[in-house]
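# Sequence and predicted model, in that order:
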Amino acid sequence: MIISKQQTRLCLRLSIAVAILGILFKIMHWPYPGVLLLTGTLGIAIFYSLRFSQKHPKTLLDYSKLFLLIAFLFHYKFKVFHLAYGYIFTTIMQVAFVLLISAHIREVWFLDTDADTDEIDSPSVKSKPRQRALSYLLYSLAGIGIFMGYFFKILRWEFGFINGNVLLTIGLLAAAITVLLGASSKEPQ
């Protein structure tokens, strides 16, 4: 039986919802959070892997996303259930995070300048591929910085000098610069 992309996305979203409910049950000390967390995270691993296998062609960024997801799920299991040797998965998760950021920067910064840009209709953006790459990089930096900053703060992670405060600051500054650059590019000339 072949699962369509729409069915895979639906099952992935349901798995994420179950995992979020498991987190809520764990925080509120309600019964059966472990079952919900285990079911949700296993579903995420299975259906994201299916989604990954359905995507063609795959890039280094796709592989690094999959590696980060699997590392995060193992790290999360060991952290939530207070299992021994969790520090190993913390280190693997941090390495996967650095790999994802490196792959993302590589893919965004070294965009093919002759690529067809159907999703961007502005002639000024099409004529300035470096400016487009910089805006993509800033958007990505803002999203990753804010998202991972919250994770680092909530889980009290530190990776050298990088902690939740540093990541949130970087993400919010990148978001502010992105908003300012977007506003200045729309001003009449």
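In hand now; what should we look at?

# C-alpha from now on. contacts and neighbour counts both.
Noted.

# What residues sit buried inside the longest helix seen in the chain?
Identified as the longest helix of the chain according to DSSP state H is helix 129-155. Buried residues in helix 129-155, counted by 16 or more other CA atoms under 10 Å: 129-130, 132-133, 135-146, 148-153.

# Can you give the distance from it to the centre of its chain?
Helix 129-155 sits 9 Å away from the centroid of its parent chain (CA atoms, centre = their mean, to the nearest Å).

# Which strands and helices lie in contact with that helix?
If you count contacts as 3 or more CA pairs under 8 Å, 6 or more residues apart in numbering; DSSP states H and E, helix 129-155 packs onto helix 86-109, helix 123-126, strand 162-163, helix 164-185.

# hold the first one in mind and look at this next one:
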Amino acid sequence: MSNITKILKTPLRISIAILLLGMLSRIFHWAYATETIFIAFTAILVLYTIRFWKKDTKLFIDIVKMVMVTSWALNGLFRVVDLPFTLLFQILIAISFITWFIMEGTAYFLDEDRRQKNNMARVLWNLAMVIGALAIIAGSLLNMLNASYAIPLLAIGITIIVAYILKDVFAASKKGKEDHGNGEFQL
């Protein structure tokens, strides 16, 4: 990952957290779940499009990411309002994801300049993220098997991931002058 400042990083993270909360609401059949998911997908689509067009230089990998996020958001919007042609978006998502994984893959998540120190709090939060992801996967698989504790496990996983995302959003503002490379532009 380069040192280029990420535009609209915080609003995108908040939109993803809202999307996850909307999905959790849909699992529990709470009111306004569909509307929350629709608004979150729309926000992700608009914010990422703005982020893409604000970039000075657009590399091929940037276009691949734009296709992947746009296809994913449109697929979500089409599914929410029960429109056809979601298979087309799913194919675009798969192709762009495979292309992205081949070109950038897990290196995207690595800190190339190794400036961040791994203290105990960071290790525990990363462990929580892994546990949350595993809880979502296990809850989803167990839900397909109609296990009685699948939905609570899925809910716990989603809650942990949302907490992790929101911790990143609000902890970034407290870092202040320590982290110069993590600033962002606001509209």
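Right, received. Where do you want to start? These numbers come from a predicted model, not from an experiment.

# Quick check: TM-score for this pair?
In this superposition the chains share a TM-score of 0.49, using TM-score structural alignment, normalised by the length of structure 2; 114 aligned residues with a CA RMSD of 3.4 Å.

# just to revisit the earlier point, reformat the helices and strands packed on helix 129-155 of structure 1 as CSV; add mean neighbour count and distance to residue 16 of structure 1.
Output for these, formatted as CSV (neighbours: other CA atoms under 10 Å; distance: least, CA to CA, whole Å):
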stretch, mean neighbour count, distance to residue 16 of structure 1
helix 86-109, 18, 19
helix 123-126, 14, 36
strand 162-163, 15, 25
helix 164-185, 17, 23
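
# I'd like these laid out as CSV, including distance to residue 23 of structure 1.
Converted to CSV, those look like this (distance: least, CA to CA, whole Å):
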stretch, distance to residue 23 of structure 1
helix 86-109, 19
helix 123-126, 42
strand 162-163, 22
helix 164-185, 20
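
# Of all the ones you listed, which one is nearest residue 10 of structure 1?
helix 86-109 (24.8 Å; CA to CA).

# Not counting that closest one itself, show me its contacts.
Around helix 86-109 of structure 1, the neighbours that count as contacts under CA atoms under 8 Å, 6 or more residues apart in numbering are 60-61, 64-65, 67-68, 71-72, 74-75, 78-79, 130, 133-134, 136-137, 159.

# Just the buried ones from the residues you listed, in ChimeraX syntax?
ChimeraX command restricting those to the buried ones, with burial defined by 16+ other CA under 10 Å:
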select :61,64,65,67,68,71,72,74,75,78,79,130,133,136,137
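
# Against residue 47 of structure 2, how distant is the closest residue to residue 93 of structure 2 other than its chain neighbours?
Excluding its sequence neighbours, the residue lying closest to residue 93 of structure 2 (CA to CA, 6 or more residues apart in numbering) is residue 68, at 5.1 Å. According to CA to CA, to the nearest Å, residue 68 of structure 2 stands 14 Å off from residue 47 of structure 2.

# What ranges does structure 2 have for its helices?
For structure 2, applying DSSP H gives helices covering 9-27, 33-54, 60-80, 86-103, 120-144, 150-175.

# can you list those in CSV and add mean neighbour count?
Listed next are the helices of structure 2 as CSV, based on neighbours: other CA atoms under 10 Å:
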stretch, mean neighbour count
helix 9-27, 19
helix 33-54, 18
helix 60-80, 18
helix 86-103, 16
helix 120-144, 16
helix 150-175, 18
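
# Against which helices or strands is whatever helix or strand residue 49 of structure 1 lives in packed?
For residue 49 of structure 1, the element it lies in under DSSP states H and E is helix 33-54. Judged by 3+ CA pairs under 8 Å, 6+ apart, helix 33-54 of structure 1 is in contact with helix 5-28, helix 60-80.

# Return the set of buried residues in the first one.
It refers to helix 5-28 of structure 1. 8, 11-23, 25-26.

# I'd like to check the angle between that helix and helix 60-80, please.
30 degrees (axes from the mean of the first three to the mean of the last three CA atoms, to 10 degrees).

# what distance separates helix 5-28 of structure 1 from the centre of its chain?
The chain centroid and the centroid of helix 5-28 of structure 1 are separated by 16 Å under CA atoms, centre = their mean.
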